[in-house]
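S.K.: Can you look at this prediction? I've put the sequence above it.
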Amino acid sequence: MKQADIPSETSTAQDAARLSVAPMMDWTDRHCRGFHRLMSRRVLLYTEMVTAPAIIHGDRARLLDYDAAEHPVALQLGGSDPAELRAAVRIARDWGYDEINLNVGCPSDRVQSGCFGAVLMKTPELVADCVASMIAESDVQVTVKCRIGVDDQAPAEVLPSFIATMRDAGVRRIAIHARKAWLQGLSPRENREVPPLDYPLVHAMKAEFPGLHLSVNGGIETLDQARDHLQVMDGVMLGRAAYHRPWDILGDADSLWGEVARFKSPHAVAEAMRDRVAAHLAIGGRMHQITRHMLGLFHGRPGARGWKQILSQAGSSGTLADYDRALAAVSEPAIVS
């Protein structure tokens, strides 16, 4: 089935894209996604970016395997060769992702050297060829994550033209990071903080392209801010706020769909994660592979420092006893009647 033929109301990923956790290199691996999914049944989760050549020539199981409980989950691809991207999508179909996303927003040096990521904002016709090739091979929606422009481009001119080009290529859903990317002179971290945010421009794109599902990304720190953006936009994508303060963002995220939270407190989440940590250790995994994503669970709450310190010090040699010590540091006080 071609993407243009997929009714939007039947798209699980599109419904979930009302709130999503951005793809983040070295962070949104399967353990992170499993932790986030435990807190929210609804939000759309993304993999780390995986390059098309890596899927074609590398260890596919290591790159693409995930737990079925992670659904709805999207695979983000990096690349700029239509044939390679088509081949990667063909391979990934067997894994049953709910969406395939093309990275046109990452400004890191390693992405630029491969001629993909944000640098592709300069060649929208090439991006159109890439997504058309991906759509031809995909049985789920192919989406794009982009910036409002790069370097000396004028976003008010570039962004609407880019979106129109994506629409004409068959894309129906786009996540827009509301900052430019400066490919020379700013580090990847600075590119997430220094270029000014232009939410009004992104909001204007929704008015200009009412038939597309558009999400805003960048600088959104709270669930209340996400609700404000949702007055205008179809979706909101959060990155570091969801990673560093997961309970604050995901603990009540399902309320955006009119559903009650799965857990009453971050303590309940930590208790529920204990069995997952134990199971991972039992098969030879290292505790740090899971708990490194959980360090911010108690952000701003009593015991948060002890929780983070104990888990960090335990590191890759941590045991379930270490997890229990960290849990004790943040245990909720008993209610005395």
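M.R.: Sure thing, it's come through. Numbering: from 1, shown residues only.
S.K.: Could you use CA atoms for every contact and neighbour count after this?
M.R.: OK.
S.K.: May I see the buried residues of stretch 84-99?
M.R.: Of the residues in stretch 84-99, 84-93, 96-99 count as buried by neighbour count, 16 or more other Cα atoms under 10 Å.
S.K.: Helices - which of those residues land there?
M.R.: When DSSP state H defines the helices, the subset of these inside them is 84, 85, 86, 87, 88, 89, 90, 91, 92.
S.K.: Of these, just say which sits nearest to residue 280.
M.R.: residue 92 (25.3 Å; Cα to Cα).
S.K.: where's the residue nearest to that closest one when sequence neighbours are not counted relative to residue 72, distance?
M.R.: Closest residue in space to residue 92, ignoring its immediate chain neighbours: residue 64 at 7.3 Å, by Cα to Cα, 6 or more residues apart in numbering. Relative to residue 72, residue 64 is positioned 15 Å away (Cα to Cα, to the nearest Å).
S.K.: Can you give me every residue that contacts the residue nearest to residue 122 when sequence neighbours are not counted?
M.R.: The spatial neighbour of residue 122 that comes closest, neighbours along the chain excluded (Cα to Cα, 6+ apart), is residue 150 at 7.5 Å. Contact analysis of residue 150 by Cα atoms under 8 Å, 6 or more residues apart in numbering lists 118, 119, 121, 122, 180, 181, 182, 183.
S.K.: Presented hereafter is structure B, for comparison with structure A:
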Amino acid sequence: MMDRTDRHCRYFLRQISARTLLYTEMVTSQAILHGDLEKLLGFTPEESLIALQVGGDDPARLAKCATIAAEFGYDEINLNVGCPSQRVQSGNFGACLMMEPERVADCVAAMRSASNLPVTVKHRIGVDDHDHYEHLRQFVEIVAAAGCQRFTVHARKAWLKGLSPKENRDVPPLRYADVYRLKQEFPDLVIEINGGILTLDATLEHLAQVDAVMIGRAAYDNPYLLAEADRRIFREAVAVRSRHEIVEAMYPYID
């Protein structure tokens, strides 16, 4: 989440749940190749499991990013094909790439060839009027053929013009059934659902249909939502930390 899941936020979230996969903020390929790597990509071992989310459309640049991600010790590299902001579109990446599945496939193939990290893709169910289920199915089929085995699907379409990024997270209706259908038609792929999921009860309901669930804003707005995730979602016999215990665990980090 942009301006949200920096290294300090991730360290805090890890005190609440040991098993949930955490994501960085989206970092552009250009920033990775020309910026301060420690500032952009640095993290502590305690944050793992952690995925680096990147934005870009150039296979060669993204391949270099994958190599760097592996050197830093990330567990996964995730290509963002879901962000609809005008700034992101101006760089020809994010949600607008759903109109170019072959280019996304080339990016995935290049990243896979550059490192042993799993390469995953986060995307919408469609963009603008290119939003029928068959468009979504074709996108996944083409990108999967390049070696992507995990797709995180925000169950809303994105409007590339006319809505702000915030409105694109709320205004387009949720179409969970399309994501469920993807799993039925691609049983060998890992299909993860995202969008409007506010509780662990809802998470468990979705897990009856798909392989994984991504929770974004709800976990940022109420981090303690994740307190029972290890026990309820991952079926681990662990004690649930109290809020007081979580704050105490942060003292050494803050010092």
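M.R.: Here it is on my side, so go on. Every value quoted in this text rests on a predicted model; they were computed, and no experiment measured them.
S.K.: returning to what we had before: so can I have CSV of the ones in helices among the buried residues of stretch 84-99 of structure 1 showing distance to residue 44 of structure 1?
M.R.: Shown next, in CSV, are these (distance: Cα to Cα, whole Å):
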residue, distance to residue 44 of structure 1
84, 26
85, 22
86, 23
87, 24
88, 21
89, 19
90, 22
91, 22
92, 18
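S.K.: out of those, who's nearest residue 246 of structure 1?
M.R.: For those, the closest approach to residue 246 of structure 1 (Cα to Cα) belongs to residue 92, at 28.4 Å.
S.K.: one step back: let's have the buried residues of stretch 84-99 of structure 1 in CSV, adding distance to residue 263 of structure 1.
M.R.: Output for the buried residues of stretch 84-99 of structure 1, formatted as CSV (distance: Cα to Cα, whole Å):
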residue, distance to residue 263 of structure 1
84, 42
85, 39
86, 41
87, 41
88, 38
89, 36
90, 38
91, 37
92, 33
93, 33
96, 28
97, 26
98, 25
99, 27
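S.K.: Which residue range of structure 1 does stretch 77-90 of structure 2 align onto?
M.R.: Alignment of stretch 77-90 of structure 2 against structure 1: residues 100-113, by TM-score structural alignment.
S.K.: Buried residues of that stretch, list them for me.
M.R.: Buried residues in stretch 100-113 of structure 1, defined by neighbour count with 16+ other Cα under 10 Å: 100, 101, 102, 103, 104, 105, 106, 107, 108, 111.
S.K.: Among the contacts of residue 150 of structure 1, which one has the most neighbours?
M.R.: Counting neighbours by other Cα atoms under 10 Å, residue 181 leads the contacts of residue 150 of structure 1 with 30 neighbours.
S.K.: Excluding covalently adjacent residues, which one is nearest to that one?
M.R.: residue 150 (4.6 Å).
S.K.: Counterpart of the residue nearest to residue 122 of structure 1 over in structure 2?
M.R.: Checking TM-score structural alignment: residue 150 of structure 1 goes with residue 127.
S.K.: quick one: its match from residue 159 of structure 2, how far?
M.R.: Note on residue 127 of structure 2: its distance to residue 159 of structure 2, by Cα to Cα, is 6 Å.
S.K.: same deal with residue 36 of structure 2?
M.R.: From residue 36 of structure 2 to residue 159 of structure 2 the distance is 33 Å (Cα to Cα).
S.K.: Please apply the same query to residue 57 of structure 2.
M.R.: 19 Å.
S.K.: Over to residue 136 of structure 2?
M.R.: On the measure of Cα to Cα, residue 136 of structure 2 and residue 159 of structure 2 end up 15 Å apart.
S.K.: can you check residue 125 of structure 2 too?
M.R.: Relative to residue 159 of structure 2, residue 125 of structure 2 is positioned 11 Å away (Cα to Cα).
S.K.: The aligned partner of residue 258 of structure 1 in structure 2: how many residues sit nearby?
M.R.: Taking TM-score structural alignment, the alignment pairs residue 258 of structure 1 with residue 235 from structure 2. Neighbourhood size, residue 235 of structure 2 [other Cα under 10 Å]: 10.
S.K.: contacting residues around the closest residue to residue 119 of structure 2 other than its chain neighbours?
M.R.: Distance criterion Cα to Cα, 6+ apart; nearest residue to residue 119 of structure 2, sequence neighbours excluded, is residue 77 at 5.1 Å. Applying Cα under 8 Å, 6+ apart, we find residue 77 of structure 2 in contact with 51, 52, 53, 54, 66, 69, 117, 118, 119, 120.
S.K.: Looking for the alignment partner of the first one in structure 1.
M.R.: Following TM-score structural alignment, the counterpart assigned to residue 51 of structure 2 within structure 1 is residue 74.
S.K.: a strand runs through that match, doesn't it?
M.R.: Yes - assigned with DSSP: H, G, I helix; E, B strand; the rest coil, residue 74 of structure 1 falls within a strand.
S.K.: separation between it and residue 218 of structure 1?
M.R.: 19 Å.
S.K.: Tell me which of those two has more neighbours.
M.R.: Per other Cα under 10 Å, whichever of residue 74 of structure 1 and residue 218 has more neighbours is residue 74, with 26 against 22.
S.K.: Now do the strands in structure 1.
M.R.: 19-21, 44-51, 73-78, 99-104, 141-147, 173-177, 213-217, 235-238 (DSSP state E).
S.K.: Columns distance to residue 309 of structure 1 on top of these, output as a markdown table?
M.R.: A markdown table is the format used below for these (distance: least, Cα to Cα, whole Å):
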| stretch | distance to residue 309 of structure 1 |
| --- | --- |
| strand 19-21 | 25 |
| strand 44-51 | 26 |
| strand 73-78 | 31 |
| strand 99-104 | 35 |
| strand 141-147 | 35 |
| strand 173-177 | 33 |
| strand 213-217 | 31 |
| strand 235-238 | 26 |
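S.K.: No further queries at this time; thank you.
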